[in-house]
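>>> Coordinates for the following, if possible.
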Amino acid sequence: MDLQHLSVALGNAALQERKNWPSNGDGRLVKATTEKILRSLERAFERGDINFALDIIEESIMMLTELSDIPFYSELIADKKHRDRTYNLKTFRETVSLRLPIYSKYIASNRPPRKLAPTPIEAQEDLPDVSKIIPAQKSAPLKFAVANGMLQLKRQSARISADDRQMVSHGRSALQDDATSIIHSLAGSNADPRFLVAFGEIRDVLAADSDVIRLGMLSVSCNSLVSRFHEQLPDIVSARLDAFDTNLSMFVSQFPDWRKFVENASSTEELSSDEIQVVFNVGQELAEKLQTNEELVDPSVPKSLKLILEAIRDPSKASKRAVFGAVRTLENLIGTIILGFGGFFGAGFAGVKDGLKASSKIAAIALILGLAANSAEALSPSAAKMVKSDWMEKAASAIKKAMES
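Below is the predicted model of the structure:
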């Protein structure tokens, strides 16, 4: 009842701000999310199965928590006052951050035992719980999620102060127009096709009003492409690319998340050219193989990963910032794959949710988990050196033991 009450209140608050709904659909997304939660909760007890009901409640809690990643919610809804069913007055932000973890903890403590998959392979007694090994995703150009049985990109909200919001909005619109114009210019030239892909993605990210770290790294990747294919570009296009890069760099520098990312990158230990080559090779192999697994992987994942890796294709010219972004992105990707799909191989894993069926997808899942485990092993030394990450080898070993069992 508390979640239903909260969802109704959030939906009404979103409607009250309808005149301020952004063109990227965030306002509609918040309202649609609350409606989806209400529909789900209404059927929670239809089956008379307590675990089915708790699954729906957990999913609803997750959807409410993820609203904080939507800029429209965090900027216009989160700090509105909300009176709960016991007449306590708090902001939506306070309610979500304080009450939802309590509900999740209660569910975890009171859920009756069950199998994690329809026909699970029992875990070895000494198999470690991989969810305790793999850390939460770090700030990086890309974050990921497994939802409805698919590996997909997870949007990161682009936070900005209220004082800078109008200036940022104007800058974003101008950059979108410039990116569109550059795409038209490139389409009529003999430039490498990756330019079109990169600028198309920049334009899309700008339109989504999110993912500022991804945007900054795409700028680095475009710079790399310009350096490699400068001779293919007409002088006028080359000049426009230089100007666009300058304007985009100034744009992302206004965001605290980008400035913090740059600061973190500068404080890391540098990798050698050979180590950077390993990072690139691991990422490329992941992207190529994920691209062929359309049953489990949204096409945007390998496409966006390849663009991030473009910035380190030439290890001798790769900046520390670009390498840091690639390593963090691969960490997030590998961890998400193992946590999201590992439940088919033993009770020590987080569990596969959202309608995956072992009978039809077990082979594809085995392939993607094996790929993630091998990638973790190969990347582990570089990640340990640059970002002091020590979980990859342990997680790779755990997933391999589970699959072998």
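>>> Please make it C-alpha for all contacts and neighbour counts, starting now.
Will do.
>>> so where's the longest helix in the chain?
helix 358-387 (DSSP state H).
>>> Off-centre distance for it?
Relative to its parent chain, helix 358-387 has a centroid offset of 17 Å by Cα atoms, centre = their mean, to the nearest Å.
>>> repeat for stretch 203-221
Relative to the chain's own centre, stretch 203-221 is displaced by 13 Å; criterion: Cα atoms, centre = their mean.
>>> buried sites along it?
203, 205-206, 208-221 (16 or more other Cα atoms under 10 Å).
>>> picking up where we left off before, which parts of the longest helix of the chain are buried?
For helix 358-387, using 16+ other Cα under 10 Å, the buried residues are 358, 365-366, 368-383, 386-387.
>>> I have a second one here; can you model it like the first so I can compare?
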Amino acid sequence: MKPPAIKNIQTWTRLMRLEVRGLASEVGNAALALQTQWPNNGEGRKIKETSELILRLTGDAQTVGKIDEAFKQLMSSILALDSLKRLRFFNQHIGDRQLKSARHGTELFSDAINRLSVEVPRGIAQYNEQLTSEKNQKNGSPATRLRSITQPQKPGPLEYQVRRDAFAIKHRASVAPDADKANVGSARTVLLDQGRGLLLAFEQSNQDPRVTAMMREAVERLEGQHDTIALGMANIGVQSLIGVLANELPDPVIAQLRTFCVGVGMYLGQFPEWTRYAENAAMADFTSDDVDTVHAAGLELVASLRQAAPVVDDEIPRTLRWMLEAMRNPGKTSMRAVFGVIRSMENLVSIVVSTLGGWLGASNDGIKQGLTTGAKAAASIALLTAVAHLAISIAPATAGIVQTAWLVEAGKIVLAALKEK
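Have a look, this model is predicted:
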């Protein structure tokens, strides 16, 4: 479900304060009612004290014009509420109690905390992005405005760099915590043996080329020990095609494929970057229309990237193409794939407008000359145009992701500036 647009930030903030305050009061009352059962480790008293802290933070009337202070109080309250989930006494005796409200109906205390932990920071981020956008519309050249709003690349399946005057994927080493390195190494050896055997079987058969491509990506990332999140994307894609292959492959091969996918899932769990990615993806919610929008935009992007071959390494469109297939199958797991495709697209917009956006100004300061001279100039313009259209076209699907509002604004700035060039 898409977050509604915030029409009046003062009203929204007051409503959020009232909701957070009401939840904190209910939690505190529940803890007090269980006082005789409080454990000796002090968790019962901690819950009650946290409730009282939040009531103090949200108790004073909100002063008009001091919205930043209201944001700080709200975020402090949210962090305090979220800290309760780390207490065993809360999880065992309070978290599963029901909270009733006119706005949300009946939900568990723990579910209400999870919802507010997403809703409040997302609302604040939306307001700040909107404020920045409004300021940028009034001031500065296109290049200056782009620099002020463009977000840096974020952890995702694909991150990019400029290498030898062309945009290319920036591979990142998969690093497990020291305590898990031995187990990770052993698991990787087993998975490589399984994956290579399955890949050979697929390559020698007439099976769906999509599963062969995704299995190849998974094996290559296990061999190179890099791009943990992309490995997760490939695993999601392979899992999504098992149902299609069940009627085409012998049962033992399907069993091996399932075992491989489960093993990769356990392997990924050893890497903090995958855990953080999965948590961020879980906060996003996409409809079937969002999936269709992103898929269609992705296919257009892949075609544009191939046409811009002089300045785009072939690995980018090739990898994006199989990632688009990984997100096409319904199911909760595929939502991680949708999030991954969007994040990979956002990162591409980020590096392209950061690298070529200066071209839209009065001078070419900061532009890599190898991308804007000779035969590569036309390809660079085409690429800049393509990512601008991409940024605008995927806007409906990114509404539920924090700090993505800059995309549509950047796309509009680029297209308007190119029209005037």
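>>> one step back: once aligned to the second structure, how far is the longest helix of the first structure on average?
Mean deviation of helix 358-387 of the first structure relative to the second structure after superposition (mean Cα distance after the TM-score superposition for the first structure): 1.4 Å.
>>> And the next helix or strand past that helix?
Toward the C-terminus, helix 358-387 of the first structure is succeeded by helix 392-404 as the next helix or strand (DSSP states H and E).
>>> What are the boundaries of the strands in the second structure?
Secondary structure of the second structure (DSSP state E): strands at 98-101, 105-108, 160-162, 167-169.
>>> corresponding residues in the first structure for the second one?
The alignment of strand 105-108 of the second structure onto the first structure (TM-score structural alignment) finds no residues at all.
>>> now swap in the last one and tell me
With the alignment judged by TM-score structural alignment, the segment of the first structure matched to strand 167-169 of the second structure spans residues 151-153.
>>> Pull the distance from the matching stretch to the chain's centre.
Offset of stretch 151-153 of the first structure from its chain centre (Cα atoms, centre = their mean): 7 Å.
>>> Look up how far Q137 of the first structure lies from the alignment partner in the first structure of T259 of the second structure.
Correspondence of T259 of the second structure to the first structure, assessed by TM-score structural alignment: A243. Separation of A243 of the first structure from Q137 of the first structure (Cα to Cα, to the nearest Å): 33 Å.
>>> which of these two has more neighbours?
Per other Cα atoms under 10 Å, whichever of A243 of the first structure and Q137 has more neighbours is Q137, with 17 against 13.
>>> Map that one across to the second structure for me.
Aligned partner of Q137 of the first structure by TM-score structural alignment: Q153.
>>> can you pull the contacts of the residue nearest to its match when sequence neighbours are not counted?
Spatial nearest neighbour of Q153 of the second structure, excluding adjacent residues (Cα to Cα, 6 or more residues apart in numbering): N347 at 4.9 Å. Shown in contact with N347 of the second structure (Cα atoms under 8 Å, 6 or more residues apart in numbering): 152-154, 158-160.
>>> what residue of the first structure matches up with N347 of the second structure?
Correspondence of N347 of the second structure to the first structure, assessed by TM-score structural alignment: N332.
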